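Novice: pasting the sequence and the predicted coordinates here, then a few questions.
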Amino acid sequence: MDKNYETVRRIMLATNKIDGVYYLLGKNYGINENTLAFLYALTDGKPHSQKEISDEWIIPRTTINSIVKTMLAEGYIMFCSEQHTKEKAIVLTESGRKYADRFLKDIYSAEEKAIIGTLENYPPEFVSALEEFGNRLYQEFHEILQNKKEHIKHEQF
């Protein structure tokens, strides 16, 4: 347990550092980390629904909805029709791409340098391992929360 605890602790510290860097960059640019993540999600050029962004980036739907309202009003995003879905898909407008580029150009540059340096020391599979750990941890926490809800529900009766 102690070795696993230390390993998880190191991962947690590393991910907190990564999150903190994005938080500080957003703050430096005058936007919050959720807006930065929202823009980041949309810069892949594909349409995304609010639900999809909320689920993938683990940002509350109410927060995503607020960001969408603001970005729509500012002309940075627009809805596009996606066939076979109830959800409206969102894409960046041309002015939205320019707006996002103001922040993301520097971020992409720093990320590129950081990943090149990392890949000089570690194989690219470390990303898959980290993704798997994140997915498994998400599942375990989800299960814990579901069990707590069931326990609370039974206690009420």
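Specialist: That came in fine, so what should we check first?
Novice: for the rest of this, base every contact and every neighbour count on C-alpha atoms.
Specialist: Fine.
Novice: if I look at residue 21, how far off is residue 113?
Specialist: 15 Å (Cα to Cα, to the nearest Å).
Novice: and residue 100, how many neighbours?
Specialist: Look at residue 100: counted by other Cα atoms under 10 Å, it has 20 neighbours.
Novice: once you drop chain neighbours, what's closest to it?
Specialist: Of all residues not flanking residue 100 in the chain, residue 39 sits nearest, at 6.1 Å (Cα to Cα, 6 or more residues apart in numbering).
Novice: take this one as well and set it beside the first:
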Amino acid sequence: MTSQNPILNLWATTTLFGNVYDDYIKRFDFNYNELACFYSLYVFGQCTQKQICNEWLLPKQTINTLCKSFIAQGLIEIVPHTGDKREKVLTLTEKGKEIAKPMIEPLLDIEKQAVKDFGDERMQKLVNEFQEFQLTFNATFLKSIGE
């Protein structure tokens, strides 16, 4: 269903895009939040809970609870942090890598192929335009509420 409101159409499209990830991860008996954690740790090697939250726009408490569970299951571990000692740097354990690899590797291949099929240049333009529109929308919003 298409709306006359382009913002609603954009919102619906991005929601459908996210649903693909949600449907994909259900095949492995995990949920979207768990995918976020596995994906970030697999792709980046190590990261903080805050980085996962920022990358996937998830609440801190959600990721904190999930990470505690993954630590208890032996899927991730805390590694020493060279900077802020309050931040917990996480990495996948060998067991975590064994679980993540068959989920994340095919997903990365799908993402690469989709970008290739769409076109690298078109993809970069789409991302740039979307980011520019988000900045415009945010500025307009803040102006309208007096901030």
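Specialist: Arrived safely, thanks for sending. All values reported here derive from a predicted model rather than from experimental measurement.
Novice: looking at residue 21 and residue 113 of the first structure, which one has more neighbours?
Specialist: Set residue 21 of the first structure next to residue 113 and count neighbours by other Cα under 10 Å: residue 21 wins out with 14 against 10.
Novice: show me where the second structure has helices.
Specialist: Taking DSSP state H, the helices of the second structure run over residues 6-26, 32-44, 49-56, 60-72, 94-118, 120-144.
Novice: show me what the shortest one packs onto, helices and strands only.
Specialist: With contacts taken as 3 or more Cα pairs under 8 Å, 6 or more residues apart in numbering; DSSP states H and E, helix 49-56 of the second structure sits against helix 32-44, helix 60-72.
Novice: ditto for the fourth one
Specialist: Applying 3+ Cα pairs under 8 Å, 6+ apart, we find helix 60-72 of the second structure packed against helix 32-44, helix 49-56, strand 76-79.
Novice: enumerate every residue touching the residue nearest to the spatial centre of the second structure.
Specialist: Taking Cα atoms, centre = their mean, the centroid of the second structure lies closest to residue 56, which sits 3.3 Å from it. When contacts are counted by Cα atoms under 8 Å, 6 or more residues apart in numbering, residue 56 of the second structure touches residue 36.
Novice: one step back: most tightly surrounded among the helices and strands packed on helix 49-56 of the second structure?
Specialist: For those, the largest average neighbour count (mean count of other Cα atoms under 10 Å) is found in helix 32-44, namely a mean of 19.
Novice: hmm, who's touching it?
Specialist: Defining contact as Cα under 8 Å, 6+ apart, one finds that helix 32-44 of the second structure is touched by 21-22, 25, 46-47, 52, 56, 58, 62-63, 66-67, 90-92, 97, 100-101, 104.
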